[in-house]
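**Q** sequence unavailable; structure follows:
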């Protein structure tokens, strides 16, 4: 039984409600009472005595009135209940059970995850924690009762990733503590990370019971285990690898859907073998390839592909100079009719797909360049703005840099890997890799919240950044092509310069779609907080994305296609560990560990208040004051 001094409050400010007893006391003091008449013959002797005993008589009357006492207690108890009182209880660590549920991709075969949930709710104790074993452990519940643990177990989601069971055991043993119990529910078909048996032995040596519970059995499956895009002669071709994990030959049908267009094919696969299938001439947008008759694991029956709409139309280079290094690079990369040069920005850009701003000024940009370029980008165009003093005429509402001035020498570093940065020369420094390029002048500024920085200067000024706007893209390149004594850097004179422009045009033209087609288990960092729509329809507002579902993710106007592409997870016909043959090395270490477990006593106070109210009604009824 806890002493009064052991009682704590979650909301101590609510104790101010105790002031409500003051009006109650005043109300009872002001109640009509019997009037004492002054008799002139006795007034001289008794008046002084009456004044002296007046307060004590009133107090005795209040204390003797049971209704007053009941109502006083009700107000005090309600005030205490509003402050959420609780006491701290000592818990023996052995009472704590940690439920580890493997919800990796292979657990979706043959109802394995549902079986694990059903078995887990039968193994709960007084205090339970729930951990989901994924490529990193996820704590779903910490020290909850049976009711709450059942609710969380029922909510265990299906995920298209591998499970690091060993990491989940290591994490769970810290939760359970010495004398606690960790129960792992898994198919033990495959895992990532260390061997679960090794981590089980270490946990048992530290005094934590670890039990393996196997769910499911061997299942048949045929699945898509790999896929990649190739661009050949301007066409997108998807290469798929489909594996038959069964012990007999099988033929599967493939349904290919791009928008409203449908086509199909068949593929014969020998037992235990992998066969390639090429889907030629994919169109831009979303394509889904589904095999029929794939077996009991459905997550690897469909491959998702997204090809972004690239910049279409000619390239326009706006520059006040007659000949530049960028012109030379474009002439090497593009057919003669696909690139055009101009010393001024045209009012109508509808015939172009990409506009490159070289050295520009007030005369070359015209009176309102921001409006012209914004309309061009909103309709799907691409603007590449290279470093030039004239960019201040456009302003930061469009550019992925807020210009604040000019600076001199600086070091450069790649902030985020991108196909565009792949050809930039780097210094061989593992701890702090820097760009192997001398920069003697650059534009100082900062990046807007919705801009993505790929490369920056030592003063955090963006050197290569981009932002999506409307249907198009705006890129800022802080390395211009000025040469000679006025050069800002030596980039234009390097052999990597034309390669850089080739990668830039491929990326903007959509021929490099690696950023839009990824494998599950990938973590994506975004430049700002954005609303993400997951394949299952759920949404999340975050600045990072952990890809743990197969399907299509929508981040604003961007689409990302995610696929499992994991032959080990798809091989549900293989059981890597037989849990029934695993022995225990548990070492008994009885000890009591004090854990901060809150026990809420608010419900007890409420029950006392209800009892007092019932008692008050009974007293009123007996006094015949209840009408």
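**A** Yes, it's here. Remember, predicted model here, so these are calculated numbers, not experimental data. Residues are numbered from 1 along each chain as shown.

**Q** use CA for all of it now, contacts and neighbours both
**A** Noted.

**Q** any idea which helix or strand carries the closest residue to residue 258 other than its chain neighbours?
**A** Excluding its sequence neighbours, the residue lying closest to residue 258 (CA to CA, 6 or more residues apart in numbering) is residue 287, at 4.4 Å. Assessed by DSSP states H and E, residue 287 sits inside strand 285-292.

**Q** isn't residue 108 right next to residue 297, touching?
**A** Yes: contact criterion CA atoms under 8 Å: residue 108 and residue 297 qualify, at 6.3 Å.

**Q** ok, those two, which is more surrounded?
**A** Set side by side, residue 108 and residue 297 show more neighbours around residue 297, with 23 against 19, by other CA atoms under 10 Å.

**Q** surely the more buried one and residue 110 touch.
**A** Yes: using CA under 8 Å, residue 297 makes contact with residue 110 at a distance of 7.2 Å.

**Q** in the strand holding residue 287, what counts as buried?
**A** Within strand 285-292, the residues scored as buried using 16 or more other CA atoms under 10 Å are 286, 287, 288, 289, 290, 291, 292.

**Q** helix, strand, or coil at the nearest residue to residue 206 once chain neighbours are set aside?
**A** Computed as CA to CA, 6+ apart, the closest residue to residue 206 that is not its neighbour in sequence is residue 178, at 6.7 Å. Of the three states, residue 178 takes coil according to DSSP: H, G, I helix; E, B strand; the rest coil.

**Q** same question, the one 4 residues further on
**A** Assigned by three-state DSSP, the conformation of residue 182 is strand.

**Q** roughly how far apart are it and residue 170?
**A** 10 Å (CA to CA, to the nearest Å).

**Q** let's bring in a second one:
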């Protein structure tokens, strides 16, 4: 029999070489010497009656050596990973396992979680071959047509996601991968959204049956269904609004705390309440006091931008009192106003040209704006009759024409600056063609607001002509400028910093990201856990925020089809039974025996 038939790593037996120095040390150990002791010379000698056994005496003296030899032998055997081969019955049918890894599967059952129970059942249901489909934050297939051991290894590596799952999409993927002779087994609690709700996954299940494959549904719904969770988060006027829901069947009272401030919420079954807190000065976490079987929705991180001042240069030859006021009231903006012609030095996060006299703008001033963009900042250029004569060059994201009468707003593109805005149409505008991206378009196709990305920075065209529109008197006017300066300076908005789980955080390039589960270097991070995701210059939070997923109860499903371990012929599979834990247990026993012997002998 070869060593490979008994040991998975035979090289570990090389540790037996440690026996050589151990034996040598015992061989060179000097014999004890007899020394006369005058103080006991008067004691009568007690002659040896021959009652002691020399063999047992030698064994007693060398018992420590024997224990140490056995310990080294067991250590070497353990390093060699011993195993025995056993036979395990598995299904001989091609098998597709659909495992629900959505947030509701993290519900605690008392002996673990629903997800742990589902994975254990899936491990017992593998076939020959096995495909695994996972419905987590996204639908994925870790292994396709794998042998039973590889399928079990893939199942052991699965982790539940703190995100809504697409069970319908996962079952549809299983139908695509399964043949007419295959069996498809679905392991889920069938709670929450479940990808299109109950009707959605049931339609997908019917399609599997129609394909000729055998379908089995295994429901894991243990654990209490009483749950109170945070199901919504929004930001309004320097406040954070959190929505708390009671999806259980009994009334509940919970205390919500954010940055040291607390509110108590009483909820009847099915109730939802909005709780308002001042936006914390620094990033914090909202927490619901108390506990239930679904802790995933009991905490919601709230990330806020670092309070770094945005140095803004406003260049204007006009009065522009409204614009100056709008910039002055932004807490994080340090605005410097200069009147061309003027020398401009220093570093700025944003530069704004508004109502300037074309011939008075120095080339060095345009160079300052260009340098701001190159360094990662932004430049905003206001439209005016002779905007093409100022000398902006390629900073201007439009090709200007003449003054025209306006008809109305034709289209508003979703953007951090435009979201939620109803832009009033001006009476007159500058006819132009966008060379970048038009965010707000007038009825004749001219851009009223346009942006362009440059190497490192951003530019924006603001098409309201100086002193020509009532927009500057609108209450939304300061809000627009706050958004515009934040965007130009690349200051992330609260919505950018606070995401929902199940979404993807796109980064400009490969970046090291500290996630709730460890450090990763990537250009796209799947936000699949509740918590904070940090880079060197940014912090983004992710929370579940799903009323459907927080409802962890589900009606019993019809588990049609054969049981998880039934249905179809089986075959014997040769599998290795690892004996390393038993060997290590024996090694610990020997070490305990050695310590006991040394203590009995008085050495310790």
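**A** Done, it's in. Remember, predicted model here, so these are calculated numbers, not experimental data.

**Q** TM-score for these two?
**A** Put the two chains on top of each other and the TM-score (TM-score structural alignment, normalised by the length of structure 2) is 0.60; 441 aligned residues with a CA RMSD of 4.7 Å.

**Q** circling back: what's the strand holding residue 287 of structure 1 packed up against?
**A** With contacts defined as 3 or more CA pairs under 8 Å, 6 or more residues apart in numbering; DSSP states H and E, strand 285-292 of structure 1 has these neighbours: strand 250-258, strand 302-307.

**Q** burial of residue 397 of structure 2, as a residue count?
**A** Count around residue 397 of structure 2 with other CA under 10 Å applied: 27.

**Q** what residues in structure 1 pair up with the top helix by length along structure 2?
**A** Of all segments of type helix in structure 2, defined using DSSP state H, the longest is helix 580-601. Under TM-score structural alignment, there is no match for helix 580-601 of structure 2 anywhere in structure 1.

**Q** elements contacting that helix?
**A** So helix 580-601 of structure 2, by 3+ CA pairs under 8 Å, 6+ apart, packs with helix 63-79.

**Q** give me the most central residue, structure 1.
**A** The centroid of structure 1 falls nearest to residue 545 when counting by CA atoms, centre = their mean (4.9 Å).

**Q** make sure that one is indeed in a helix.
**A** No: under three-state DSSP, residue 545 of structure 1 sits outside any helix and is assigned strand.

**Q** contacts only, for the closest residue to it other than its chain neighbours.
**A** Of all residues not flanking residue 545 of structure 1 in the chain, residue 524 sits nearest, at 5.0 Å (CA to CA, 6+ apart). Residues near residue 524 of structure 1 by CA atoms under 8 Å, 6 or more residues apart in numbering: 544, 545, 546, 547.

**Q** for residue 308 of structure 1, see how far away the third one is.
**A** Which is residue 546 of structure 1. 21 Å.

**Q** the longest strand in structure 2 is where?
**A** strand 504-515 (DSSP state E).

**Q** pull out the buried positions in that strand.
**A** Neighbour-count burial for strand 504-515 of structure 2 [16+ other CA under 10 Å]: 505, 513, 514, 515.

**Q** got the end-to-end distance for stretch 560-576 of structure 2?
**A** 34 Å.

**Q** same question, stretch 521-537 of structure 2
**A** Span of stretch 521-537 of structure 2 from end to end, CA to CA: 15 Å.

**Q** and for that stretch, what's in contact with it?
**A** 137, 161-163, 296, 300-301, 500-517, 539-544.

**Q** same thing with stretch 405-412 of structure 1?
**A** 434-435, 437-445, 455-459, 463.

**Q** out of those residues, which are inside strands?
**A** Checking the contacts of stretch 405-412 of structure 1 against DSSP E, those in strands are 442, 443, 444, 445, 455, 456, 457, 463.

**Q** could you find the closest non-adjacent residue to the fourth one?
**A** Counting by CA to CA, 6+ apart, residue 445 of structure 1 lies nearest to residue 403, which is 4.4 Å off, once chain neighbours are set aside.

**Q** quick one: that neighbour and residue 462 touch, right?
**A** No: judged on CA under 8 Å, residue 403 of structure 1 makes no contact with residue 462 at a distance of 9.7 Å.

**Q** the helices in structure 2, which residues?
**A** 19-27, 54-61, 63-79, 114-123, 148-156, 167-177, 197-210, 321-328, 363-374, 477-488, 494-497, 547-550, 580-601.

**Q** could you dump the ones you listed into a markdown table and include mean neighbour count?
**A** Formatted as a markdown table, the helices of structure 2 follow (neighbours: other CA atoms under 10 Å):
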| stretch | mean neighbour count |
| --- | --- |
| helix 19-27 | 11 |
| helix 54-61 | 11 |
| helix 63-79 | 19 |
| helix 114-123 | 21 |
| helix 148-156 | 18 |
| helix 167-177 | 24 |
| helix 197-210 | 17 |
| helix 321-328 | 15 |
| helix 363-374 | 19 |
| helix 477-488 | 20 |
| helix 494-497 | 17 |
| helix 547-550 | 23 |
| helix 580-601 | 14 |
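
**Q** which of the ones you listed sits closest to residue 263 of structure 2?
**A** Among the helices of structure 2, helix 547-550 comes nearest to residue 263 of structure 2, with 20.5 Å by CA to CA.

**Q** Provide the aligned range in structure 1 for the closest one.
**A** The aligned range for helix 547-550 of structure 2 is 567-570, by TM-score structural alignment.

**Q** chain center to that stretch, what's the gap?
**A** 25 Å (CA atoms, centre = their mean, to the nearest Å).

**Q** compared with structure 2, how much does that stretch deviate?
**A** Once the two are superposed, stretch 567-570 of structure 1 sits an average of 1.9 Å from its aligned residues in structure 2 (mean CA distance after the TM-score superposition for structure 1).
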